[in-house]
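Student: Build me a model from this:
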Amino acid sequence: MKNSEAIAALSALANEHRLAVYRLLVQAGPEGLPAGALADKLALPASSLSFHLAHLTRAGLIEQRRESRSLIYSADFTAMNGLVGFLTENCCGGATCAPAAQPKKRKAS
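Tutor: Predicted coordinates:
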C-alpha cells in the first residue's frame, strides 16, 4: 500500500458516521448490507448515507453491487487487511513487541 492510499483510507474513516458505516459492514461480512438497512441501523437520512458511502468507496474501503433493485455494500477485506498491514509493518523495528498491558489490580479498601 502506498502512503497516499493509506492517507485516503484513514481520512475516510476519520468521521463518526463513516466509521460507523464501515464497522457495520465489517460485522456484516462479505454478504454486506443493503443501503436501506444501513440507513435504518444508523438513523441516517438517505442523502447523508449516500455521501458517506461514496466517500468510503472512493477510498477503496467498500464495494457496491446491485442485487435486483437494491444496492448492497460490503467491506473490502483485502483493502482493510492491507491498511492494517501497512500500519503495523516493521512493528517494533523487528524486535519482539511488548506484551499487551495487563489491567491493574484494585487494592482492597
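
Student: can we go C-alpha only for contacts and neighbour counts from here?
Tutor: OK.

Student: count of neighbours near the closest residue to residue 6 other than its chain neighbours?
Tutor: Computed as C-alpha to C-alpha, 6 or more residues apart in numbering, the closest residue to residue 6 that is not its neighbour in sequence is residue 83, at 6.3 Å. Residue 83 has 21 neighbours, counted by other C-alpha atoms under 10 Å.

Student: cool, and residue 92?
Tutor: Other residues within reach of residue 92, judged by other C-alpha under 10 Å, total 10.

Student: can you check residue 93 too?
Tutor: The number of residues packed around residue 93, counting by other C-alpha under 10 Å, is 8.

Student: this one as well, want them side by side:
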Amino acid sequence: MQDIAFDVAARCMAELGHPHRLQIFRLLVRAGQDGMSVGALQKALGIPKSTLAHHIAQLVAAGLMSQSREGRIQRCRVDAERTQALVVFFVNDCCEGLADLPELKRLAS
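Tutor: A predicted model of the protein is given here:
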C-alpha cells in the first residue's frame, strides 16, 4: 500500500467535499471491483451527463477513481489503493489523541 502525502490527502478530501462527488465515490466503493457504468451512475444520481462528467473528471484527477472503455460503455472504478491510503492517513496521522483510536485502527485494518 502506498503512503499518502498531506497535500494529496487534502486534495482528495476537497474533491469528496462536494455532495455529488461524495455520492459517486460512495456508489463506486459499494460497487466493488466491477465498478459502475457512467449510465448507471447517472441513473442512480439523476444528474445531467455534463454535470456527471465534470464530477468524474475531478475524482479522476484526484486519483480517487479511474475510467475504462468497454466497447461503448465507460466504466468507473474507485482506486482501492488510494482509498485505503486515505483511510490509513486519517486514522494514523490525523486521529492521534482520540479516545477511540485503537478501535478506529482496528476498523481500518
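
Student: In structure 2, what residue corresponds to the residue nearest to residue 6 of structure 1?
Tutor: Residue 83 of structure 1 maps onto residue 86 in structure 2 when the alignment is built from TM-score structural alignment.

Student: Run a quick check on its match versus residue 9, I expect a contact.
Tutor: Yes - with contact taken as C-alpha atoms under 8 Å, residue 86 of structure 2 and residue 9 are classed as touching, separated by 6.2 Å.

Student: Excluding sequence neighbours, find me the nearest residue to the residue nearest the centre of structure 1.
Tutor: The centre of structure 1 sits closest to residue 22, judged by C-alpha atoms, centre = their mean, with a distance of 3.9 Å. Spatial nearest neighbour of residue 22 of structure 1, excluding adjacent residues (C-alpha to C-alpha, 6+ apart): residue 75 at 6.8 Å.

Student: quick one: that neighbour and residue 84 of structure 1, what's the gap?
Tutor: Residue 75 of structure 1 sits at a distance of 14 Å from residue 84 of structure 1 (criterion: C-alpha to C-alpha, to the nearest Å).

Student: who's more crowded, these two?
Tutor: Per other C-alpha under 10 Å, whichever of residue 75 of structure 1 and residue 84 has more neighbours is residue 75, with 27 against 11.

Student: In structure 2, what residue spans correspond to strands?
Tutor: Under the criterion DSSP state E, strands of structure 2 are mapped to 36-37, 65-70, 73-78.

Student: would you list these in CSV and tack on distance to residue 53 of structure 2?
Tutor: As requested, those are arranged in CSV below (distance: least, C-alpha to C-alpha, whole Å):
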stretch, distance to residue 53 of structure 2
strand 36-37, 12
strand 65-70, 11
strand 73-78, 11
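
Student: Nearest to residue 97 of structure 2, out of those strands?
Tutor: strand 73-78 (30.0 Å; C-alpha to C-alpha).

Student: The residue lying closest to residue 87 of structure 2 once chain neighbours are set aside: what's it in contact with?
Tutor: Here the nearest residue to residue 87 of structure 2 in space, its sequence neighbours aside, is residue 108; by C-alpha to C-alpha, 6+ apart that works out to 6.9 Å. By C-alpha atoms under 8 Å, 6 or more residues apart in numbering, the contact list for residue 108 of structure 2 reads 87, 88, 91.
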